[in-house]
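[1] Got a predicted structure plus its sequence, pasted below:
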Amino acid sequence: MTILPLRKFFAAAVVAVCLPLAPQVAAAAPAANLPDFTDLVDKVGPSVVNIRTTTRVTLSQGGGALPPGMDNGDMSEFFRRFFGIPLPQGPQGGQGGQGGQSPRGGQGGQGGQGSQGGQDSGPDNGDEQNSGVGSGFIMTSDGYVMTNAHVVDDADSIYVTLTDKREFKARLIGVDDRTDVAVVKIQANNLPAVNVGDSNKVRVGEWVVAIGSPFGLENTVTAGIVSAKGRDTGDYLPFIQTDVAVNPGNSGGPLINMQGEVIGINSQIYSRTGGFMGISFAIPIDEAMRVADQLKSTGKVTRGRIAVAIGEVTKDVADSLGLPKAQGALVSSVEPGGPAEKAGIQPGDIILKFNGQSVDTATDLPRMVGDTKPGSKATVTVWRKGQTRDLPITIAEMQTDKGAKADQKKAPEPKPRAANALGLSVTDIPADQLSQLKIKGGVVVDSVDGPAARAGLQKGDIILRVGDTDIANAKQFQDVTAHLDPQKMVAILVRRGDNTQFVPIRPRGPAQK
């Protein structure tokens, strides 16, 4: 007997009652131009794999976590009586870990045939516990498989299951946490590899398909459209945003266009519940393949760096600095002795181009620099004081992240000055502190009110520049601010801690507070 939800039951009843009374209308025309995914799934489906990870644990003598006096037979009876199911199998598989069992637990296909690549795992299988499940796809016919880095993180063993139910123990080739890409290798040949597409040709609104193992349900197909391109989520890469249903377990699976080409790797979802809410993100395949090629050849990814911290350029900052539009990357700090400092890049500069390529947003710059070979020469175009400057720079190799540090001693108790049109009282910075901060001038904020307070400035901030004028001392600061136009925004270059940024402020007029 099939029980329908009440909502469906009442809807059917209403239709049954109202149908005879409704005027007869022409049958609706069949829907046209709806996509058919069947051939696509037949083509790409065999290239998608399930990835299962395990971690090795130490079991206590006597079988582990069973209560005293209980054995597996007792627990089996408990599960049968109260849950109506057999005792869930442990890492050893069912019925004492017979030779035909796979590490998955249960039957694992046709005995030992189901784990050809995993036979080198040896007797240690009994100490393994399942730790995660995800998806992946076959890159090459000789067994290279791509997935997400977070799928295989902290795994002691990685198992790859094909659609024909063969399971292999995989060897980790390399991971790149920054892009969330990983490559593993299984011992197999003549595998069905995917066709790689061009993510730069993806169009918003086109149909796409995801295949993976959501919640461990293997070979699940979902479809939707591309919702946006170049979506910045704060990570290293811009993502392809879709409305394809993606859930835990889909991670690492392919995003496929209507030509059967992989255009992305399903990686993230936006969720308040832990499940799918209509927004999912995929790593563009072009970026993923560049990473995968390095992982295959060297086991790691080498990136360039110029040693700066950057931020977005807002419209207010752009307007106050005379930039035609809000673009580029605002340099907030420069690492002492790094490539940027040697090239003459300064906090407050806005990087507009890197090697002739336009830097439209701040997230563009790390990718451009990262793709540049360490040791090579490049040209950085910056906006400074209303003009562009081309600065030659030598790219260094990215290492452990570290920011520009400067020890700061507490400034002596400042002597207040009268607040000005910006609402700031400032004092000079002692020479020894200027040296420690590696700056040539500036003033320290003693008190804040009015426009500066509304803009977020704080006591202890250091003012380096007002508009295009570098500030050397408190007297000069007062002279410059005395002539500000209250009808125009002015950009104040502010250093707070190790970071430097522009803060747009509208000066107050004589009668304003």
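    In hand now; what should we look at? Numbering: from 1, shown residues only.
[2] From here on, just use CA atoms for contacts and neighbour counts.
    OK.
[3] quick one: Phe502 and Val490 touch, right?
    No. Counting by C-alpha atoms under 8 Å, Phe502 does not reach Val490; the two are 9.5 Å apart.
[4] Same drill for those two, tell me which one is more crowded.
    Phe502 (30 against 25; other C-alpha atoms under 10 Å).
[5] Now for the more buried one, which secondary structure element holds it?
    Phe502 is part of strand 499-505, with elements assigned from DSSP states H and E.
[6] Which elements pack onto that strand?
    helix 315-321, strand 329-334, strand 490-496 (3 or more C-alpha pairs under 8 Å, 6 or more residues apart in numbering; DSSP states H and E).
[7] quick one: contacts of it?
    309, 311, 316-317, 320, 330-333, 347-348, 422, 451-452, 455, 489-495 (C-alpha atoms under 8 Å, 6 or more residues apart in numbering).
[8] Now which of those would you call buried?
    Buried members of those, counted by 16 or more other C-alpha atoms under 10 Å: 309, 311, 316-317, 320, 330-333, 347-348, 422, 451-452, 489-495.
[9] try this one next to it:
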Amino acid sequence: MRLFSSFRPVIGALLAGVLILTQTPSQATNHALPEFTALVAENGPKVVNISTKQAPAKPQDKGKGKRVPGNPIPELPEDSPLQDFFRHFFGDQGDSGDWPGDAEESRSLGSGFIVSADGYILTNAHVVEGADEIIVRTSDRREFVATLVGADTRSDIALLKLDATELPTVKIGSAKDLQVGEWVLAIGSPFGFEHSATAGIVSAKGRNLPTENYVPFIQTDVAINPGNSGGPLFNLDGEVIGVNSQIYSRTGGFMGLSFAIPIDVAMDVFEQIKAKGRVSRGWLGVLIQDVTRDLAPAFGLTQPRGALVAQVMPDSPAAAVGLLPGDVILTYNGKDLPISSALPPLVGTTPVGQAAHLELLRKGQPLTVEIKIAELPEDDQSADSSDESDAASESDTPNRLGMVVRELPAESRDELGIEQGGVLVAAVKEGPAAQAGLAVGDVVLTLDNQAVDDLAGFNRILESLAPGRSVAVLIQRGEGRMFYALHLPKP
């Protein structure tokens, strides 16, 4: 009896659950899994397989291999049954050693989809990068040699053209109304298996990856693998809402995180490449960073938000209107910026020459600025120019921040492009500076939002800071600038 009594609540709950399920069959019907067969049948012929040919690698380059971004080839034991599989499909992409085919023309595999009946096809730029010949195979087994109209590496979109007519075309949708949790379907050629369909849900929107500043990626849990790159992502209405581009993986295969370029971004690139052969993007001319919880109080914010300006590029739109390091951009054309990565896609899609309205916080005070957007220039190469010769000796005594600073030599200032001011971090000991992440070779440009003119000026500002405060310090490391939060110790 005691044993039965102890299970009575459980049995009652189970019976209640059965009763609820039997009384509400419509709920189970309403939440049934979606049916994809019609969607796949209709759109399968509109998805193509893409392979490329490249000249044989030079002897000094053999064994280096080429990688599809986000899809590294896994390291496998020599007796693994997958060795032949990967060698067959990826030829010269191994991490080491000479696989069969190293001396032959290499082939990369990807996917694409037809966007116009006269032969325009969208795919990823990395699928066709460096190709000498691009071969497109349709679902009815026809093969075409495609012409590369243009490619945009910043968005990872390429436009191909086939000499064909009356091709079946996909229906273009929009990712703007896409909801997290919504069902989506991918069709592509994972590992060369053509016209494979995989399904999942939207996991997140507006993801910004470290190497991609201008694409607010759609994150899904759709199984995406090497060969899916460039293929379409459909919603349940059969509309393309994304271009499958990258995965997060430690093995080379799918691990539950895949990323697609919103079709709105891809179609903007398509129109620009088709019209003028290149893509132009808006440019403010600032280097930005996130406002962390530690930095927020130092800039008059009650909680982290916005894009913190760490550097203003010379001869840029930002410089023309007087933006300053330490400004926090809160909105862009009326759109809130919860994190700094939300700003670049908004700026990038703004037409060159158009005015944009920024709401800022400067030293705790609100400010509105109108700025004329310029065209984003080509990437500049940066270099680390830290001067090891000015390192501190063991006898130097660190300041209350736990670091030793010295005057910045004129030659170092010229190398780093610093017009005036700044002090060089010569040593970092235990203390607030080390905890914040400062390093030897950093140049301190501002402390507590005050410009550091020289060593005497730095020490004067430091002496005026009350214990127990959190202050912002702007440092230059190489050619990049960033704010750090320093917690001043209490006595």
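    That came through fine. Keep in mind the model is a prediction, meaning the values are calculated, not measured.
[10] Put one on top of the other, what's the TM-score?
    Once superposed, the chains reach a TM-score of 0.75 (TM-score structural alignment, normalised by the length of structure 2), with 417 aligned residues with a C-alpha RMSD of 3.3 Å.
[11] check the fit of the strand holding Phe502 of structure 1 onto structure 2 and give the mean distance.
    Aligned to structure 2 and superposed, strand 499-505 of structure 1 gives a mean residue distance of 1.6 Å (mean C-alpha distance after the TM-score superposition for structure 1).
[12] which part of structure 2 lines up with that strand?
    Matched against structure 2 by TM-score structural alignment, strand 499-505 of structure 1 falls on residues 480-486.
[13] Same check on stretch 179-187 of structure 1?
    Residue span in structure 2 matched to stretch 179-187 of structure 1, by TM-score structural alignment: 155-163.
[14] how far out from the middle of the chain is the matching stretch?
    From the chain centre to the centre of stretch 155-163 of structure 2 is a distance of 21 Å (C-alpha atoms, centre = their mean, to the nearest Å).
[15] List the contacts of that stretch.
    Against stretch 155-163 of structure 2 from outside (C-alpha under 8 Å, 6+ apart): 118-126, 128, 144-152, 212, 214-215, 230, 245, 261, 265-266, 269-270, 273-274.
[16] Can I have the buried ones of those residues as a PyMOL selection?
    To isolate the buried ones among the contacts of stretch 155-163 of structure 2 in PyMOL, judged by 16+ other C-alpha under 10 Å, type:
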select buried, resi 118+119+120+121+122+123+124+125+126+128+144+145+146+148+149+150+151+152+212+214+215+230+245+261+265+266+269+270+273+274
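[17] give me the element Ala199 of structure 2 is part of.
    strand 196-207.
[18] meant to ask about Gly457 of structure 2, not that
    helix 455-464.
[19] And that helix against structure 1, how far off on average?
    Relative to structure 1, helix 455-464 of structure 2 is 3.6 Å off (mean C-alpha distance after the TM-score superposition for structure 1).
[20] Could you list the buried residues of that helix?
    Buried, per 16+ other C-alpha under 10 Å, within helix 455-464 of structure 2: Leu455, Gly457, Phe458, Leu462.
[21] which one of the residues you listed is nearest Gly12 of structure 2?
    Leu462 (69.2 Å; C-alpha to C-alpha).
[22] What is the aligned counterpart of the closest one in structure 1?
    Mapped onto structure 1 by TM-score structural alignment, Leu462 of structure 2 lines up with Thr481.
[23] Check Met255 of structure 2 too.
    Met255 of structure 2 maps onto Met277 in structure 1, by TM-score structural alignment.
[24] so how far is Asp449 of structure 1 from the closest residue to its match other than its chain neighbours?
    Nearest non-adjacent residue to Met277 of structure 1, counting by C-alpha to C-alpha, 6 or more residues apart in numbering: Ser271, 5.7 Å away. Using C-alpha to C-alpha, to the nearest Å, Ser271 of structure 1 is found at 40 Å from Asp449 of structure 1.
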